[in-house]
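1. Quick one: sequence plus predicted model below, questions after.
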Amino acid sequence: MKKLFYHPILFVALTALSCGGQSTNHTANLAGLAPGPGQSAVMDDVSNPNVVQVAVGSPDHSTLVAALKAADYVDALTNVGPFTVFAPTNTAFDALPAGTLDDLVKPENQRQLRDILEYHVLLGVYKPGDFVNGRNLGTADGRSVTVALAEDGTVTINGAKIVGTVSASNGIIHVVDQVLIPK
C-alpha cells in the first residue's frame, strides 16, 4: 500500500491549477468590505413571513416595531430562530405610565429597551397547548416569565393575557394585552 504525503508547495501548485491558474486570496478579496445591513435587509415576497415581518404587517403592533428598531433588535428576530414572541399591542404600550416609552426609545436607553424586548422572547416555539399552569419559561434576556391558566382556558404570562396567536416562519407570536416589564 502506498503512503500518501502532504507537500505544501505541491498543494499550492495543484490548488492554483484547479483554479484555472489564478491564485485566490479570499482574505484580500474581503478586505475593506463593511458589514452588510443584516438579515432584516433580505427581501423575499415568496416565503412565509418571519416574526418581525408579521409585526410590521399588523397595524396593532406599530409601536412594537418602532421599539424593535430603536433597540436595534430587528435583525436578531429575523434570524432562523425558532422564537416565541409575546407581542404587546399598541394599546398595551399606551397603558404604560406617561413618558415611559418616550424615555426608553432614546439612544442612551437602547440597552434598557432591548432588555425589555428580550423579556418578551423565548427561544423555541411554545404553542398554546404547551403552556402549563405555574410553569416558568426562560426569556432571551436570562430572566423568566410565569404561565397562568384560568379555568376558562385563558392563558396569561406574568398577568398579560394572550389574546391571539400567529405562526411565523421562524417561530410563533402570542399577542398580549400588556407590556411585560422585568422586575
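-> Nice, thanks for sending it over.

2. from here on, contacts and neighbour counts on C-alpha atoms
-> Will do.

3. what about the spatially closest residue to residue 63 that is not a sequence neighbour, how many neighbours?
-> Distances taken as CA to CA, 6 or more residues apart in numbering place residue 90 nearest to residue 63, at 5.5 Å, with adjacent residues excluded. Applying other CA atoms under 10 Å, we find 18 other residues in the vicinity of residue 90.

4. let's bring in a second model and compare:
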Amino acid sequence: MKATFKIFLLTVLIVGITACRNNNGEGEEENVSTSTEQASTERQGQAFVKDDVSEPTVLDIAIQSEDHKTLVAAVQAAELENALVNAGPLMVFAPTDEAFAALPEGTVEDLLKPENKNKLSHILKHHVTPGKYDKEFLKKFKKLGQASDLNVPVEVKGEDVYVGGAKIIASVPAGNGIVHVVDKVIIPEN
C-alpha cells in the first residue's frame, strides 16, 4: 500500500510539473526577458532597498526635505546614494537649495552633466565627515577630515558653528549619522 501511494504521488508530481511547463513555456521566456530588462534599468544597491522599520538614513532625510532638492539631484547624478546609506556614522553638511542657487550662474547645471560626474562627486564628498557629532561637540574641533581626503576648518562665532565657511543652521539626527543643514556649498580648494 505504501509503495502504491508513493507511485501515485510521484505520478501526480510529474504530471504537475509537465503541465506547468506546457502552460508557461512561451510566457516563461518572455517573463525572464522582461525581468532582465527591468533589472538592468533599475538602480541597484542598499540605497534602493525600501524599509519601513529602520530610522531614516542621512539620504532619506535629504530626500524628504523640501529644501534639499538640488542636493538630492546632485547625489543622484554622482551616483553616491549607496554611500549615504551605509552603516556610518556619517555627518553630512547639507547645503540648501538657496545655497546652491547662490553659486555663480550655470555652476549647478554644469556640475550635473555626466562628463563632470567625478568633479561633482569630489565636491559632494567634501560635505561628508565620518562621525556623528552635534553642533556643540563640533565647537571643540579646529578642522575636520572630509571624505574628499581634504580638511575643512571649523570656526565658532558666538553660538554659531561654521564648517568650511558654511554656517550650520539646523541639525537632524539620522539612523546612520547626522545631517547638519548649512547655508553654503563647501567648495574644495583643490
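-> Arrived safely, thanks for sending. Source: prediction; values computed, not measured.

5. To which residue of the second structure is the residue nearest to residue 63 of the first structure aligned?
-> Counting by TM-score structural alignment, residue 90 of the first structure lines up with residue 97 in the second structure.

6. Tell me who's in contact with its match.
-> Taking CA atoms under 8 Å, 6 or more residues apart in numbering, we find residue 97 of the second structure in contact with 67, 68, 69, 70, 71.

7. Quickly name whichever of the residues you listed is closest to residue 129 of the second structure.
-> residue 71 (16.3 Å; CA to CA).

8. neighbours around the counterpart of the closest one in the first structure, how many?
-> Matched across to the first structure, residue 71 of the second structure falls on residue 64, judged by TM-score structural alignment. Residue 64 of the first structure sits with 21 neighbouring residues when counted by other CA under 10 Å.

9. repeat for the one 5 residues further on
-> The number of residues packed around residue 69 of the first structure, counting by other CA under 10 Å, is 15.

10. Output the residue interval of the first structure matched by stretch 162-176 of the second structure.
-> Under TM-score structural alignment, the match for stretch 162-176 of the second structure is residues 156-170.

11. The aligned residue in the second structure for residue 99 of the first structure: neighbour count?
-> Using TM-score structural alignment, the equivalent of residue 99 of the first structure in the second structure is residue 106. A total of 9 residues lie near residue 106 of the second structure under the criterion other CA under 10 Å.

12. now do residue 170 of the first structure
-> 21.

13. if we can go back for a sec, filter the contacts of residue 97 of the second structure down to the ones in helices?
-> Judged by DSSP state H, helices contain the following of the contacts of residue 97 of the second structure: 69, 70, 71.

14. what packs against the longest strand anywhere in the second structure?
-> Of all the segments of type strand in the second structure, defined by DSSP state E, the longest one is strand 166-174. Judged by 3 or more CA pairs under 8 Å, 6 or more residues apart in numbering; DSSP states H and E, strand 166-174 of the second structure is in contact with helix 58-64, strand 160-163, strand 177-182.

15. got a list of what residue 157 of the first structure touches?
-> By CA under 8 Å, 6+ apart, the residues touching residue 157 of the first structure are 145, 146, 147, 148.

16. One more: residue 132 of the second structure?
-> 89, 90, 91, 177, 178.

17. Now compare those with the first structure and keep only the conserved ones.
-> Contacts conserved in the first structure for those, counting by both residues aligned by TM-score structural alignment, their matches' CA atoms under 8 Å: 89, 90, 91, 177, 178.
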